[in-house]
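Q: sequence? don't have it. structure:
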C-alpha cells in the first residue's frame, strides 16, 4: 500500500521501549534507526506525491529500508 507508515513503533510495537533504550545507549544503533526513519519518511513522501514505483532509485530506497529493518530487528531481538 502506498503511503503506508513503516515507522518502527508500528513495525515492532513490542520492542518500542527496547528500541528507545538501545538508541540512548548505542550511537551506532541510534544512527541505524535514524537512517531507517529518514528513509521511511522520504519514501512515504514520494509515494504520496505519486512517484512511479518503477523508478530504480525508488526501488533501491525500499530495498535499503528493508535491509535496515532486518538489521534493526536482528539487534533488538537478541
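A: Looks like it arrived, so ask away. For clarity, every value in this text was computed on a predicted model and none was experimentally measured. Residues are numbered from 1 along each chain as shown.
Q: could you use CA atoms for every contact and neighbour count after this?
A: Noted.
Q: tell me which residue is most central in this protein.
A: Centroid-nearest residue in the chain: residue 36, 3.4 Å away (criterion: C-alpha atoms, centre = their mean).
Q: hang on, residue 76 packs against residue 21?
A: No. In this structure residue 76 lies outside contact range of residue 21 using C-alpha atoms under 8 Å: 10.2 Å.
Q: which one's more surrounded, the two?
A: residue 76 (15 against 12; other C-alpha atoms under 10 Å).
Q: from residue 64, how far off is the more buried one?
A: 18 Å (C-alpha to C-alpha, to the nearest Å).
Q: A further structure is provided below for comparison with the first:
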C-alpha cells in the first residue's frame, strides 16, 4: 500500500505520534484480514457483507492517503 510513501509510513509507525494514522493503519489491516478470511475460507460471509467491508477498507485507505499527503507536504518531501 502506497509504495511511494513507504519511508514515511515506516517513520509514522515508528514515531507513534500520529494516533489517527496508527488507528487507521491497524483498521485497514484488520479489514483486509476479514475480507481475505471471508473470501478464502468461505467463512459464511455473504457477497453483501464482503462488499461492505471492502467499501469500508477503501474509505480507510483514502483517509490514510490524505494523512500521508499532508505529512509529506509538511515535511517538504
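A: Arrived safely. Keep in mind the model is a prediction, meaning the values are calculated, not measured.
Q: picking that back up, what's the residue nearest to the centre of structure 1 aligned with over in structure 2?
A: Aligning on TM-score structural alignment places residue 36 of structure 1 opposite residue 28 in structure 2.
Q: residues contacting its match?
A: 57, 60, 61 (C-alpha atoms under 8 Å, 6 or more residues apart in numbering).
Q: please give the number of neighbouring residues around the aligned residue in structure 1 for residue 65 of structure 2.
A: Alignment note: residue 65 of structure 2 maps to residue 73 in structure 1; criterion TM-score structural alignment. Counted with other C-alpha under 10 Å, residues neighbouring residue 73 of structure 1 total 16.
Q: does residue 73 of structure 1 count as helix, strand or coil?
A: helix (DSSP: H, G, I helix; E, B strand; the rest coil).
Q: give the contact list for it.
A: No contacts exist for residue 73 of structure 1 under C-alpha under 8 Å, 6+ apart.
Q: any idea how far it is from residue 23 of structure 1?
A: Distance from residue 73 of structure 1 to residue 23 of structure 1, by C-alpha to C-alpha: 13 Å.
Q: could you do residue 10 of structure 1 as well?
A: Here residue 10 of structure 1 is placed at a distance of 17 Å from residue 23 of structure 1 (C-alpha to C-alpha).
Q: got it, and residue 34 of structure 1?
A: Taking C-alpha to C-alpha, one finds residue 34 of structure 1 at 9 Å from residue 23 of structure 1.
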